[in-house]
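Engineer: quick one: sequence and predicted model below, then my questions.
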Amino acid sequence: MLAIVSAIVFGLGFLLDLLDARIAGNISGTTFMLLGLTLLALHQAGIGTASVKSYGGGGWRGRTRR
């Protein structure tokens, strides 16, 4: 989910940079690019990802040995 949001933020930042526009509060395309990188880093760290439960109920780690 964070990767999709990151792609949207990168797109907005790219458009703002192309148009050389700024949003109120001095927010430019570079700000959106940095926000996109932050969201992408969080996605790569595993934050915001859903774990899929298997039939064994192991979650994202799988089955544990006992």
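Structural biologist: Nice, I can see it.
Engineer: CA atoms for contacts and neighbours, from now on please.
Structural biologist: Will do.
Engineer: how far is the biggest helix by length in the chain from where the chain is centred?
Structural biologist: Longest helix in the chain, counting residues (DSSP state H): helix 2-19. Its chain's C-alpha centre and that of helix 2-19 lie 11 Å apart, by C-alpha atoms, centre = their mean, to the nearest Å.
Engineer: comparison target below:
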Amino acid sequence: MLAIVAAIIFGIGFLLDVLGIDIPGGISGVTFMLLGLCLLALHQAGIGAGSTGGFLGGSRRT
């Protein structure tokens, strides 16, 4: 899930960078790209991966 959000953030950052748009407050395309990298790092660490079939999660086979 975080990888999908990161891809969307990368897309927004790419468009802002290509079009040269800066949002007031110092937010630019580079800011979105760094946020996307942070989300990808969290995804690789296993955070937000969803259910892994642990104690209360996952599906049961009967």
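Structural biologist: Yes, it's here. Fair warning: this is a prediction, and the values are worked out from it, not measured in the lab.
Engineer: TM-score of the superposition?
Structural biologist: In this superposition the chains share a TM-score of 0.82, using TM-score structural alignment, normalised by the length of structure 2; 54 aligned residues with a C-alpha RMSD of 0.8 Å.
Engineer: re earlier: and the helix or strand following the longest helix of structure 1, how far from the chain's centre?
Structural biologist: The element immediately downstream of helix 2-19 of structure 1 (helix or strand, assigned by DSSP states H and E) is helix 29-44. Relative to the centre of its chain, helix 29-44 of structure 1 is centred 7 Å away, using C-alpha atoms, centre = their mean.
Engineer: the inter-axis angle of helix 29-44 of structure 1 versus helix 2-19?
Structural biologist: Computed with axes from the mean of the first three to the mean of the last three C-alpha atoms, to 10 degrees, the direction of helix 29-44 of structure 1 lies at 170 degrees from that of helix 2-19.
Engineer: many thanks, we can stop here.
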